[in-house]
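Peer 1: return atomic coordinates for the entry below.
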Amino acid sequence: MKANCPDEGTTVAITIPAGLVKNTTAAYSFSFTTYKTPAVNITKTLVAGQTQQVKDLYDYFLGLYGKKVISSVMADVNWNTKIADKVKALTGKYPAMNCFDFIHIYVPNQGSNGWINYYDITPVKNWADKGGIVQLMWHFNVPTSENTEVKMDGSGVTCDPTKTTFKASNALKEGTWENKWFYQEMDKVAAVLLKLQDAGIAATWRPFHEGAGNATLKSGDSWGKAWFWWGAEGSANYKKLWIAMFDYFKQKGVKNLIWIWTSQNFNGDATKYNQDNDWYPGDQYVDMVARDLYGNSVEKNKQEFTELQAAYPTKMIVLGECGKSENGEQGNIGNCWTAGAKWGHFMVWYQGKQGSTDTMCSDAWWKSAMSDSNVVTLPTNH
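Peer 2: Prediction:
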């Protein structure tokens, strides 16, 4: 039996009269309510951005939201456009955005011994000058212990809470070694952000991503934990860290960022996970809400997008990271869009060794995405 009810938000009652069901004389009645698309009223102003460039960038996202999805890729070791160049070589088009990561900014003497000099913003400026949108994120590394020397080879630091004695709660307590590290590293990043700001470059900003990790696991199993130090001591402390960074960057004069919070949501399975709404810093500290999905089908993409848009109806919802996993290829972005997963943008992770791009999506996935009429790429003259 099929029930056809094309209207949204409609309750349908069905009764099966007695005698129609085999092996019983009983009648059956049941009802259901069809899905209703949540009212979306995206906030038109930024929570912290005040430069004209960042206002223009946010307006650009707003103008495309629900109409097109903006393409992006993660940089190869964070301060270049090598992967974007590979996507261009494969498909004939550059992604519209390139994501840079401050993951190695902890290294003493930036630029020495072959390490990145983040204070040289040339790679970012070159990308922006060709019309590319700049994304920024930060795998915020901390020393493995108070007395560990952070060496020039990059050893002695980690994001993994199981490999460090760094306590996230102490990061906000004056007089602790964690507090000293927390603010000295933020000073380094803020200095680069201000250089970008002075150069007229605005960016999306995705710090403290995937904060909940597996902490919303319903079973209580031992693996139900956060996998980054910033989430290791729970949602309340996580939000304090976010707000501390937000306030500190504001104090420093950083005004060129669109702040993006990354939800863990259901990890695609509501039977095993609770929502992570408790980890949300608050509307006044977040411009967009992201979700990181790997190896998720078109249907899972739609589920995650729909749940997030319903939970955060005033925020644009974006696909923070995506790519292949042990579950298979990431859902075809064109098919995701058609199915209703209308992400504001998507960003493919690097290091996947998939095809000629060396990302976590295959050549076939990329060719399909970059030729899709719903996907925004860098103008072809670049």
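
Peer 1: can we go C-alpha only for contacts and neighbour counts from here?
Peer 2: OK.

Peer 1: residues contacting the closest residue in space to Asn170 that isn't next to it in sequence?
Peer 2: Among residues not flanking Asn170 along the chain, Glu178 sits closest, at 5.7 Å (CA to CA, 6 or more residues apart in numbering). Counting by CA atoms under 8 Å, 6 or more residues apart in numbering, Glu178 touches Glu146, Phe166, Lys167, Ala168, Asn170, Ala171, Leu172.

Peer 1: can you rerun that using 7 Å?
Peer 2: Glu178 makes contact with Phe166, Lys167, Asn170, Ala171, according to CA atoms under 7 Å, 6 or more residues apart in numbering.

Peer 1: equivalent analysis for Lys250, please.
Peer 2: By CA under 7 Å, 6+ apart, the contact list for Lys250 is empty.

Peer 1: element containing it?
Peer 2: helix 235-252 (DSSP states H and E).

Peer 1: helix or strand right after that helix?
Peer 2: strand 257-263.

Peer 1: work out the gap between the helix or strand just after that next one and the centre of the chain.
Peer 2: For strand 257-263, the following helix or strand on the C-terminal side (DSSP H and E) is strand 288-294. Mean-position distance between strand 288-294 and its chain equals 4 Å (CA atoms, centre = their mean, to the nearest Å).

Peer 1: and strand 288-294, what does it pack onto?
Peer 2: Judged by 3 or more CA pairs under 7 Å, 6 or more residues apart in numbering; DSSP states H and E, the packing partners of strand 288-294 are strand 257-263, strand 316-323.

Peer 1: could those strands go into a markdown table alongside mean neighbour count?
Peer 2: Shown next, in a markdown table, are those (neighbours: other CA atoms under 10 Å):
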| stretch | mean neighbour count |
| --- | --- |
| strand 257-263 | 25 |
| strand 316-323 | 25 |
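
Peer 1: can you list these in TSV and add distance to Gln135?
Peer 2: Below are the helices and strands packed on strand 288-294 laid out as TSV (distance: least, CA to CA, whole Å):
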stretch	distance to Gln135
strand 257-263	9
strand 316-323	10
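
Peer 1: this one next, for a side-by-side:
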Amino acid sequence: MVVFDINLAMMHSHIFLYNVKAWGRKVIAGCQARWDYNTTDAEEIFNAAGKYPALNIFDFQHFRHPDIDYMADTALQWHRAGGIVGFIWHWSVPVDPGCGPQQGYSFYLPSAAGPQKRGTTFSPRKALQQGTPENRQLLLDLSTVTRLLLHYQRQGIPIIWRPLHEAAGNSNRGGTAWFWWGSDGAEVFRQLYLYMQDYLMSHGVHNLIYVWTSELDDDDWYPGDAHVDIVARDQYRIGTSHDSYKEQYDVLKSKYPNKMLALAECDCMPDAGRMLADGAIWLYAAPWTVPFVFGSNNTPEFWKNFLHSNIILTRDETTVK
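Peer 2: Prediction:
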């Protein structure tokens, strides 16, 4: 397996090689931040199970919030403790792009926002057109996130990077996308993904391992092998059975045979023994944060058994510093 960004291979090859070494043999235990820049879930899992997950996945969603300091050493402390750092980006944009921030921000489309949230009409097609309000917002946000990623890069932190996730939504099943970055279809999404990637790299960001999230039936949304390091699945059954999610694993394995596969989000965590028995050994597995981290039968007892399994890698066992 060859990493997408050759400069990452030179700067942070240890994290990529660690993933390759684990792939097919071990599952990296992961968890999410609670919507922004914290290790709250990780601390609660440690209190319940006596071990930390190896991977903590932060979220850039609230980078505009004045009380959340993404320049703080939270990621650095996790990294220095032996942990793997990940980032997702629930990319919130103005609800009405023509009015700026006055009406608030959202990443949901109006059709997916629900009664308690506001959706945005932000168009990725327009965001790729120079001079539009959407393009100005796109560049402003990319500039801010680039500054943060470069800060982590200077600190020596490699990042498992999963932006623009779940892009297709229900588009290929007779429905619509959920988030604005999927609202103009597969071709525009691929253009947006490559635009983001080119922007980050051209501005010197080379500490990222790129993760693309599949909806299983969205091959036309795939940016291509040359632009993706890991293919991920977000799986919600709203149930309490600790499945291995073998069916989804096998579909992804057949479609993307040269890629490592991850269970990037789920409600009910997979059982370690079942993953081993079914041959569905995900690179990493991480439940979504509340209400799922201790819901959906992810009890403290489950976490204790899971994190002490021989095939599960925890923070005390990782060697990526």
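
Peer 1: out of the contacts of Glu178 of structure 1, which is most surrounded?
Peer 2: Counting neighbours by other CA atoms under 10 Å, Phe166 leads those with 24 neighbours.

Peer 1: what about Asp120 of structure 1, neighbour count?
Peer 2: Using other CA under 10 Å, Asp120 of structure 1 has 15 other residues around it.

Peer 1: so Phe30 of structure 1: helix, strand or coil?
Peer 2: Secondary structure state of Phe30 of structure 1, per DSSP: H, G, I helix; E, B strand; the rest coil, is strand.

Peer 1: residues near the closest residue to Met316 of structure 1 other than its chain neighbours, how many?
Peer 2: Using CA to CA, 6+ apart and skipping the chain neighbours, the partner closest in space to Met316 of structure 1 is Met288 (5.0 Å). Number of residues near Met288 of structure 1 (other CA under 10 Å) recorded here: 24.

Peer 1: identify the residue of structure 2 aligned to Met288 of structure 1.
Peer 2: Aligning on TM-score structural alignment places Met288 of structure 1 opposite Ile230 in structure 2.

Peer 1: repeat for Ala202 of structure 1
Peer 2: Using TM-score structural alignment, the partner of Ala202 of structure 1 in structure 2 is Pro158.

Peer 1: ok, its match to Phe292 of structure 2 distance?
Peer 2: 27 Å (CA to CA, to the nearest Å).

Peer 1: same question, Ala42 of structure 2
Peer 2: In terms of CA to CA, Ala42 of structure 2 sits 13 Å off from Phe292 of structure 2.

Peer 1: so those two - more neighbours on which side?
Peer 2: Using other CA under 10 Å as the criterion, Ala42 of structure 2 and Phe292 rank with Ala42 on top: 24 against 18.

Peer 1: pull the number of nearby residues for the closest residue to Pro161 of structure 1 other than its chain neighbours.
Peer 2: The shortest distance from Pro161 of structure 1 to any non-neighbouring residue, by CA to CA, 6+ apart, is to Trp229 (4.4 Å). Trp229 of structure 1 has 26 neighbours, counted by other CA under 10 Å.

Peer 1: and for Leu90 of structure 1?
Peer 2: 18.

Peer 1: what does it correspond to in structure 2?
Peer 2: Using TM-score structural alignment, Leu90 of structure 1 sits opposite Ala48 in structure 2.

Peer 1: surely its match is within a strand?
Peer 2: No - the assignment for Ala48 of structure 2, made by three-state DSSP, is helix rather than a strand.

Peer 1: might one say that Gly49 of structure 1 is in contact with Phe249?
Peer 2: No - the criterion here is CA atoms under 7 Å, and Gly49 of structure 1 misses it with Phe249 at 10.9 Å.

Peer 1: what about the longest helix along structure 1, how far off from structure 2?
Peer 2: Scanning structure 1 for the helix with the most residues, using DSSP state H, yields helix 177-198. Its matched residues in structure 2 lie on average 0.5 Å from helix 177-198 of structure 1 after superposition (mean CA distance after the TM-score superposition for structure 1).

Peer 1: in whichever helix or strand comes after that helix, what's buried?
Peer 2: Note on helix 177-198 of structure 1: by DSSP H and E, the next helix or strand toward the C-terminus is strand 203-206. By neighbour count with 16 or more other CA atoms under 10 Å, strand 203-206 of structure 1 contains the buried residues Ala203, Thr204, Trp205, Arg206.

Peer 1: would you turn those into a markdown table with distance to Thr158 of structure 1?
Peer 2: Shown next, in a markdown table, are those (distance: CA to CA, whole Å):
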| residue | distance to Thr158 of structure 1 |
| --- | --- |
| Ala203 | 25 |
| Thr204 | 24 |
| Trp205 | 21 |
| Arg206 | 18 |
